[in-house]
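In: Everything below, folded, please.
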Amino acid sequence: MANDPHEESYDYREIDDVIHGRVRLALMAFLSGAGSADFSDLKKRIGVTDGNLSIHIKKLEEAGYVRVTKRFNNKRPQTICHLTDAGRKAWIVYIARMEALLTPPAAE
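Out: Next comes the predicted model:
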């Protein structure tokens, strides 16, 4: 971060790499509105394979951004992903960081 609080920082290291991956970004964007979704719906909406989605969900889960629950629905297993409070906070910080990076510097 810059020393002057009025000086904009374009430091790429301030971007949350856990969220910034394309699939994880799509997951977080969807869950930020939906709150939770089942695996099949996420797979269909994001357009990824089972394995690819599982890997990215696991990474978000390890970061504490999503919580995964498993249940049965009509004797069929169902995996539900929930955005956690920590995930929502991280998402808000991520969006603010992206907005700051995309805002042109003020003319002097």
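
In: contacts and neighbour counts: CA atoms only from here.
Out: Fine.

In: buried set for the lengthiest helix in the chain?
Out: Of all segments of type helix in the chain, defined using DSSP state H, the longest is helix 85-102. Using 16 or more other CA atoms under 10 Å as the test for burial, helix 85-102 gives 87-88, 90-91, 94, 97, 101.

In: Throw the residues you listed into TSV and include distance to residue 55, thanks.
Out: What follows is those, written out as TSV (distance: CA to CA, whole Å):
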residue	distance to residue 55
87	17
88	20
90	19
91	19
94	21
97	25
101	28
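
In: Second input sequence below; structure requested for side-by-side comparison:
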Amino acid sequence: MTPALNEVIHAPNRLRICAFLSTVEQAEFGVIRDMLEVADSVASKQLKVLEEAGYVTLSKPTGRGRVKTWVALTAHGKAAYQEHVAALKALIEG
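Out: Prediction:
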């Protein structure tokens, strides 16, 4: 079976988010926003799309001080990202 491009992941910012999250256990929202060099609202919108697809989880652990949002790639998201990368490689290799 040929791997398929994933329209949810394929958007540039979402692809960058998935690529970044595939290398770490989790990342703080501000780190992702800064990596993308976008406003909070843009990063939030992209993460919401990924969350609705079941590709990332967002958590806000309670504790002292300012509550930060943490983002992690789910197993489903990791598999979808890997398939998308395989589809891109197949496309490039012809």
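
In: Kindly provide the TM-score of these chains.
Out: Laid over one another, the chains give 0.91 as their TM-score (TM-score structural alignment, normalised by the length of structure 2), with 93 aligned residues with a CA RMSD of 1.5 Å.

In: of the buried residues of helix 85-102 of structure 1, closest to residue 28 of structure 1?
Out: Set against residue 28 of structure 1, the nearest of the buried residues of helix 85-102 of structure 1 by CA to CA is residue 91 (7.1 Å).

In: got a list of what the closest one touches?
Out: Counting by CA atoms under 8 Å, 6 or more residues apart in numbering, residue 91 of structure 1 makes contact with 19, 28, 32.

In: if we take the residues you listed, which one ends up nearest to residue 54 of structure 1?
Out: Closest approach to residue 54 of structure 1 among those (CA to CA): residue 28, at 14.0 Å.

In: how close does the aligned partner of that closest one in structure 2 get to residue 86 of structure 2?
Out: By TM-score structural alignment, residue 28 of structure 1 lines up with residue 18 in structure 2. To residue 86 of structure 2, residue 18 of structure 2 is 14 Å away according to CA to CA, to the nearest Å.
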